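J.: Predicted model and sequence follow; I will ask about them next.
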Amino acid sequence: MDKQSRRPLLGCIADDFTGATDLASMLVRAGMRTVQTIGVPDACATLEADAIVVALKSRTIEAGAAIAQSRAALDWLRAQGCRQFFFKYCSTFDSTDAGNIGPVADALLDALGADSPHGADFTIACPALPENRRTVYHGYLFVGDGLLNESGMETHPLTPMRDPNLVRVLQRQTKSKVGLIPYEAVAGGEQAVRETIARLRKDGARLAIADALSDDDLRALGAACADLRLVTGGSGVAIGLPDNFRRAGLLATTTEPALLPEVDGPAVVLAGSASKATNAQVAQWLSSRPGMRIDPRALARGEAVVEQALAFVDEHLAGRQPQPVLIYATATPDEVKAAQSELGAAVGELVEQALASIAQQLKARGVRKFIVAGGETSGAVVQALGVQMLQIGPAIDPGVPITVSVGEKPLVLALKSGNFGSVDFFAKALRYANGERP
């Protein structure tokens, strides 16, 4: 391998923090040395890795701001020497009719087209993640056995997904023509996908939803995208990209697991997601372990909720048998709707700020391990903790790795997307945080 091959090959931009760790975990598993940054690093920073994932908190912000942040991340990744770029969003295509998936994809294509016109005039969009039962068929996104709009995502407080047809969803977000790479083409393998892409380009499509039902489908898509400057999708599509670099002689064949440093200190679980999966995980935890719920109405009234939560944690960590606790704002869709009706859309931000403040103060008190549920919550917590870079370790559950921050006093972090993880995820994550493995 030449000198260039020791520089990053794949530069990734993720629209939230848990999605970034999901993607980084996928790349590590595929044998790429991967580093995740929290936000865009300083211009002078240089990293030695096969892949870099820049984690943004841009999924639900105004589209113009999301574009600006994503362009800044792209500029930094290009300065690192990356050969190909990946825009990562959620496997449930979380967005609104105004964006941000379409606007950001358009902006990245525009930026890359300036120096590579042919390779940046087209990209795919595929959120499929079969191992977590997210599949796309004829443009429709399925979660398990049901359509996206029957999965609970239709009641998401920030990005309610009420249309399962992703071609329609993406077309409402972009002025570019959106096509479809149907399952029949994907099942036909790499060459059939390439031929479909050529036809779509000829017809004027700039973006195309890609079907996928299995990991083999994702590998076929990945191989067909080897020459594209930009690929977009969920973390699943990334499993097909590393082999492209191997075939080009740019990436070693080793798939050694990532080794993380050991970190001593107590742990805490923080949950802000209102997803079905996190609700079930909270209920499982509370069946045998201590937890305290944060009431957004009490926060809005100015009550000392943060101080009460800190006292609750102190009580259980200082006992004869110290035990980790759960601090959560997780609620049912009806409870979320009632809180939004009373407090407005700012209810989510109130909760995020409270959990971030709790995390920051717990770090000052010596807590070194944080299990966090919810993409927006994870972003707020990581920023409050001052984490700038993560080493990526093995997966606790599909899409959720254990990580350790880079710095003088490292922290163990497990950042979980709301919909991810088994029902006993919190207990399992704590075992990983303590250096245990199943």
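T.: Thanks, I have the structure now. Numbers count the residues shown, from 1 in each chain.
J.: hey, let's count contacts and neighbours off CA atoms from now on
T.: OK.
J.: Look up which helix or strand the closest residue to residue 67 other than its chain neighbours falls in, please.
T.: Counting by CA to CA, 6 or more residues apart in numbering, residue 104 is the residue found nearest to residue 67 once chain neighbours are left out, at 5.2 Å. Per DSSP states H and E, residue 104 falls inside helix 101-113.
J.: Which elements pack onto that helix?
T.: With contacts defined as 3 or more CA pairs under 8 Å, 6 or more residues apart in numbering; DSSP states H and E, the packing partners of helix 101-113 are helix 63-79, helix 166-171, strand 230-233.
J.: With distance to residue 124 and mean neighbour count added, can I get the ones you listed in a markdown table?
T.: A markdown table is the format used below for those (distance: least, CA to CA, whole Å; neighbours: other CA atoms under 10 Å):
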| stretch | distance to residue 124 | mean neighbour count |
| --- | --- | --- |
| helix 63-79 | 18 | 19 |
| helix 166-171 | 11 | 21 |
| strand 230-233 | 6 | 26 |
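J.: Rebuild these as CSV, extending it with distance to residue 130.
T.: Below are those laid out as CSV (distance: least, CA to CA, whole Å):
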stretch, distance to residue 130
helix 63-79, 27
helix 166-171, 17
strand 230-233, 13
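J.: I'd like to know which of the ones you listed is closest to residue 359.
T.: With CA to CA as the measure, helix 63-79 is the member of the helices and strands packed on helix 101-113 nearest residue 359 (25.2 Å).
J.: for the chain, longest strand please?
T.: Ranked by residue count and defined by DSSP state E, the top strand of the chain is strand 389-397.
J.: tell me the angle of the next helix or strand after it relative to strand 389-397?
T.: Going down the chain from strand 389-397, the next helix or strand is strand 400-405, by DSSP H and E. Angle of strand 400-405 versus strand 389-397, following axes from the mean of the first three to the mean of the last three CA atoms, to 10 degrees, is 150 degrees.
J.: Does strand 400-405 pack against any helices or strands, and if so which?
T.: Judged by 3+ CA pairs under 8 Å, 6+ apart, strand 400-405 is in contact with helix 17-29, strand 389-397, strand 412-416, helix 425-433.
J.: Comparison target below:
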Amino acid sequence: MSLLAVIADDLTGAGDTGIQFANTGFKTRVFLQWTDVEPTNDVEVIVLNTDSRAVNETEAYTRVQKASRRLKELGVTGIYKKIDSTLRGNIGQEIDALLNEFDFDLALISPSFPANGRTVVGGYLLVNGELVSRTALAHDPVFPVRESYIPALLSNQSRYQVGHLPLSLVSQGSEAIASFLREAREKKIKIVVADAISDQDLTSLVVGASLSGVNLFYVGSAGLALPVARSWATSYRQRSKQLMLLVCGSVNPRSREQIDVVAQKAGWKIITINPISYLRDESSWQDSLKRELDSILNSFNLEGLILTTPGTPDEVAKVKEAAIQLGLSLPDLPGKVVLALAQATLLTLELVPVKGFILTGGDTATAVMKAFGSKSLDLFAEVSPGVPIGRFVGGKYNHYPVVTKAGGFGGKEVLWEAVGKLRNL
């Protein structure tokens, strides 16, 4: 299933940008119309043409909106919005459509394409060193470009606040860029126009965006597309590697000791979900968890992940106190917590493929199986006495291997032993 997409406003733009992704090893397909896009397992980057450059702004918004909804149905999470390198088209309206349909924090835009004489300095687009509004493009018969200052152009086309990332910061490198993007997110700036006068500047923008942890999409010409494609290739290949997922909802100290052994010996990262945040605002909780998962998956070469809930006595007490403040019944709380853990499991599986599962705690195993739509297990071996290995029967993860373990069962290294069993299946 494709997780990445390029949205272009004309067919030639779809081609010149799509080839940047193909050149980095992605299986890339260009669709003449967004309505032609169908689910497929042999395409990694979907490139679609909304043919919206020369239509009116309302129609352009609608086309990108509909295309976005189709891509969401297909599970696409990474977006590159291809625009004309000379700013022709309904750029602001199409950015708005993407911001409204996806859960992005902001859009990072730079039409710079140094190899073709396009650069951005002080927020102004220059073509071969001249303001774009002073070139022949100002007299384009279909879409004349009369504004060179990109923040002003976008402010006239978009309903969102526009910020500017100056060359003085871009030249400082990726850390400075990352810091600026985090500040922009905090200030609710939804569109950031970035200066860039060289390919190195464009690469720094992408590296900085990756470091920032900001959930953004890119807007640019073929110039920005190449460093984005390289960045996506690194991340996507890591995510294409099948991981193992350990899900622990047990607060038994033995279970906590066992998952610590796996983390130490296998180098797996532990993600402790916040069940109270889930109960307060599921949408915000999902956004926060996605950002954390993205950061971990982009930064580490992992064999597996551990999802768990607060487990120390102090942590459990804080969860109970918060639940009471929310008016929740304490007898109902454990069920709510494992439900949050099951939802976190599903969210993780949207971002990364897996080869097998380890489920610790009876309520946890039940909640995850229900979330998967699996109603039974075929058992075929044991890790140790009372710790079986089986395969899900039915549901989304039919026939996937799974180890189930009661919270207090097994020795200190039983989950580490379970990892070894799954490795060899």
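T.: That came through, no problem. In this text the structure is predicted, and so the values were computed from the model without any measurement.
J.: Superposed, how do the two chains score by TM?
T.: Here the superposed chains carry a TM-score of 0.53, computed using TM-score structural alignment, normalised by the length of structure 2; 237 aligned residues with a CA RMSD of 2.1 Å.
J.: equivalent range in structure 2 for the longest strand of structure 1?
T.: Mapped onto structure 2 using TM-score structural alignment, strand 389-397 of structure 1 spans no residues at all.
J.: Quick check: which helices or strands does that strand pack against?
T.: Packing partners of strand 389-397 of structure 1 (3+ CA pairs under 8 Å, 6+ apart): helix 17-29, strand 34-38, strand 400-405, helix 425-433.
J.: Just give me how far that strand sits from the chain centre.
T.: In this view, strand 389-397 of structure 1 has its centroid 12 Å away from the chain centroid, taken as CA atoms, centre = their mean, to the nearest Å.
J.: what do you get for stretch 170-187 of structure 2?
T.: Worked out by CA atoms, centre = their mean, stretch 170-187 of structure 2 lies 19 Å from the chain centre.
J.: now stretch 196-216 of structure 2
T.: Distance, stretch centre to chain centre, for stretch 196-216 of structure 2: 16 Å (CA atoms, centre = their mean).
J.: Identify all contacting residues around that stretch.
T.: The contact list for stretch 196-216 of structure 2, computed with CA atoms under 8 Å, 6 or more residues apart in numbering, reads 103-108, 110, 112-114, 118-121, 167, 170-171, 173-179, 181-182, 185, 194, 223-224, 227-228, 231, 291-292, 294-295, 298.
J.: Trace residue 56 of structure 1 over to structure 2, please.
T.: Correspondence of residue 56 of structure 1 to structure 2, assessed by TM-score structural alignment: residue 50.
J.: That match against residue 64, yeah?
T.: Yes: counting by CA atoms under 8 Å, residue 64 is a contact partner of residue 50 of structure 2 at 6.6 Å.
J.: Now the common contact residues for those two.
T.: residue 7.
J.: re the thing from before, what's the burial count for the match of residue 56 of structure 1?
T.: 24 (other CA atoms under 10 Å).
J.: Now do the same contact list for it.
T.: 7, 8, 9, 10, 33, 34, 60, 63, 64, 67.
J.: Format the helices and strands packed on strand 389-397 of structure 1 as JSON lines; extra columns: mean neighbour count and distance to residue 62 of structure 1.
T.: Shown next, in JSON lines, are those (neighbours: other CA atoms under 10 Å; distance: least, CA to CA, whole Å):
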{"stretch": "helix 17-29", "mean neighbour count": "28", "distance to residue 62 of structure 1": "17"}
{"stretch": "strand 34-38", "mean neighbour count": "24", "distance to residue 62 of structure 1": "20"}
{"stretch": "strand 400-405", "mean neighbour count": "26", "distance to residue 62 of structure 1": "27"}
{"stretch": "helix 425-433", "mean neighbour count": "22", "distance to residue 62 of structure 1": "32"}
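J.: what's the closest of the ones you listed to residue 108 of structure 1?
T.: Closest approach to residue 108 of structure 1 among these (CA to CA): helix 17-29, 17.5 Å.
J.: do you know which of the helices and strands packed on strand 389-397 of structure 1 lies nearest residue 162 of structure 1?
T.: Smallest distance to residue 162 of structure 1 across those (CA to CA): 21.3 Å, for helix 17-29.
J.: Structure 2: matching residues for the closest one?
T.: Mapped onto structure 2 using TM-score structural alignment, helix 17-29 of structure 1 covers residues 11-23.
J.: Excluding sequence neighbours, find me the nearest residue to residue 194 of structure 1.
T.: Using CA to CA, 6+ apart and skipping the chain neighbours, the partner closest in space to residue 194 of structure 1 is residue 224 (5.6 Å).
J.: So what's the residue count around the one you found?
T.: For residue 224 of structure 1, the neighbour count with other CA under 10 Å is 22.
J.: The one 5 residues further on too?
T.: Close neighbours of residue 229 of structure 1, defined as other CA under 10 Å, add up to 23.
J.: try the one 10 residues further on
T.: Using other CA under 10 Å as the criterion, residue 239 of structure 1 is surrounded by 23 other residues.
J.: Got a ChimeraX select line for the buried ones in the contacts of stretch 196-216 of structure 2?
T.: Filtering the contacts of stretch 196-216 of structure 2 down to the buried ones (16 or more other CA atoms under 10 Å) takes a single ChimeraX command:
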select :104,105,106,107,108,110,112,113,114,118,119,120,121,167,170,171,173,174,175,176,177,178,179,181,182,185,194,223,224,227,228,231,294,295,298
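J.: Which of the contacts of stretch 196-216 of structure 2 fall in strands?
T.: Mapping the contacts of stretch 196-216 of structure 2 onto strands (DSSP E) picks out 106, 107, 108, 110, 118, 119, 120, 121, 194.
J.: That concludes my questions; thank you for your assistance.
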